[in-house]
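K.L.:
Have a look at this fold, sequence not included:
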């Protein structure tokens, strides 16, 4: 199984300018580019109906919000509902971006951590606070997305007769692509 390629559709959702492109850039190329970035259709309200096509078939959704912008968190909740209504088996990962800004200035935080954690528990999702600028929790986020997918897939294909202690098996090497508009 080592070296096996695993393809899974992972979508990045969230309001414009919350840092979706920066998150992918940090993960894929291990760099942070100071914008400006081109507007992103996945985050634009005017492309909402088209977005349903974008996340059709997704197995994971990283729903981003800017930790300094409460309106982006409200919008993230919208995206969670959209994904849940269209892709019931899609696993949700809430991602608060720009954590470097709130670490440097606690007054900059526009989204209460405990409120987000309560919501995360309610929807049975996972929460990450990331910084694309510093790299904080970016690799961890995508690592968990990949591991969760592999664990669910392994569980689905196992039968009673060949149940194995997965903890003792060597984990496969895997690659996955992020769908991002």
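P.N.:
That came in fine, so what should we check first? All of these numbers come straight from a predicted model, not from anything done at the bench.

K.L.:
can we go C-alpha only for contacts and neighbour counts from here?
P.N.:
OK.

K.L.:
and the residue most central in space within the chain, helix, strand or coil?
P.N.:
Nearest residue to the geometric centre of the chain (C-alpha atoms, centre = their mean): residue 62, 2.0 Å. Of the three states, residue 62 takes strand under DSSP: H, G, I helix; E, B strand; the rest coil.

K.L.:
got a list of what it touches?
P.N.:
For residue 62, the contact set (C-alpha atoms under 8 Å, 6 or more residues apart in numbering) comprises 10, 11, 12, 13, 92, 93, 94, 95.

K.L.:
so the fourth one makes contact with residue 79?
P.N.:
Yes. With the criterion set as C-alpha atoms under 8 Å, residue 13 and residue 79 qualify as a contacting pair; they are 6.8 Å apart.

K.L.:
Quickly list what's touching both of the two.
P.N.:
Joint contacts of residue 13 and residue 79 (C-alpha under 8 Å, 6+ apart) are residue 63.

K.L.:
So between those two, which is more surrounded?
P.N.:
residue 13 (31 against 22; other C-alpha atoms under 10 Å).

K.L.:
putting a second one here so we can go through both:
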């Protein structure tokens, strides 16, 4: 079956917080004890049903090491959602969350939906859930704790994010169709591009160019 939408989601956070393991648990229900650090960018996909629509989540796993930050920042473009991961057993990774939020706001679309996830919830904690929830509320993020090892709450966290992205896209599409922002149907081009679009590393530039052409075409017809 064809998908109705493709949502690009980035998973970010410090190195060794379990980003790849969370992604593997969500997309393939797998966990590997000998997982190695991600080099650069990788992505995996999973298709889910949201509000009677088939949505393919294309989740990009970004390296957390400092030497890759300049490379990975370019790939925030086009992301509709982000999973910001910290390790509840390592307080430093939580303290760095604010820096990751700043980076998102500098490089990603202002309407991006962000889920803060405290991974390794099956282990003794160094960060309380209340403290993390307060930070998420202050920053306007959604929040969940999860365990990639046991699988607890992983599915729920990702599905909640996807549902919120779908709701956000639906609101933007409706507002554009009603001409709320003054640009009329031309403003819907970015949303309409999601339908059936297959994003990949090789196609990223082509997709962005296509989006620009669609915006220009839509504007010229209104």
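P.N.:
That came in fine, so what should we check first? Note that the structure is a prediction, hence the values are computed from the model and not measured.

K.L.:
Looking for the alignment partner of the residue nearest to the centre of structure 1 in structure 2.
P.N.:
Counting by TM-score structural alignment, residue 62 of structure 1 lines up with residue 83 in structure 2.

K.L.:
how about the helices of structure 1, start to end?
P.N.:
20-29, 48-54, 70-86, 99-104, 113-122, 138-157 (DSSP state H).

K.L.:
And the first one against structure 2, how far off on average?
P.N.:
By that I understand helix 20-29 of structure 1. Comparison of helix 20-29 of structure 1 with structure 2 after fitting gives an average deviation of 0.6 Å (mean C-alpha distance after the TM-score superposition for structure 1).

K.L.:
Where in structure 2 does that helix fall?
P.N.:
The aligned range for helix 20-29 of structure 1 is 19-28, by TM-score structural alignment.

K.L.:
Report how many residues lie close to residue 90 of structure 2.
P.N.:
When neighbours are counted by other C-alpha under 10 Å, residue 90 of structure 2 registers 15.

K.L.:
what's the closest non-adjacent residue to it?
P.N.:
Excluding the flanking residues, the one nearest residue 90 of structure 2 by C-alpha to C-alpha, 6 or more residues apart in numbering is residue 126, at 6.0 Å.

K.L.:
Counterpart of that neighbour over in structure 1?
P.N.:
Residue 126 of structure 2 maps onto residue 110 in structure 1, by TM-score structural alignment.

K.L.:
What residues does that match make contact with?
P.N.:
Counted by C-alpha under 8 Å, 6+ apart, residue 110 of structure 1 has contacts 67, 68, 69, 70.

K.L.:
Tell me the counterpart of residue 142 of structure 2 in structure 1.
P.N.:
Aligned partner of residue 142 of structure 2 by TM-score structural alignment: residue 126.

K.L.:
Spatially, what comes nearest to its match if we skip its sequence neighbours?
P.N.:
residue 93 (4.9 Å).

K.L.:
And that neighbour, how close does it get to residue 43 of structure 1?
P.N.:
Using C-alpha to C-alpha, to the nearest Å, residue 93 of structure 1 is found at 16 Å from residue 43 of structure 1.

K.L.:
Same check on residue 114 of structure 1?
P.N.:
Per C-alpha to C-alpha, residue 114 of structure 1 is found 25 Å from residue 43 of structure 1.

K.L.:
Residue 8 of structure 1 too?
P.N.:
21 Å.

K.L.:
In terms of neighbours, single out the busier of the two.
P.N.:
Remark: of residue 8 of structure 1 and residue 43, residue 43 carries more neighbours, 23 against 19, as counted by other C-alpha under 10 Å.
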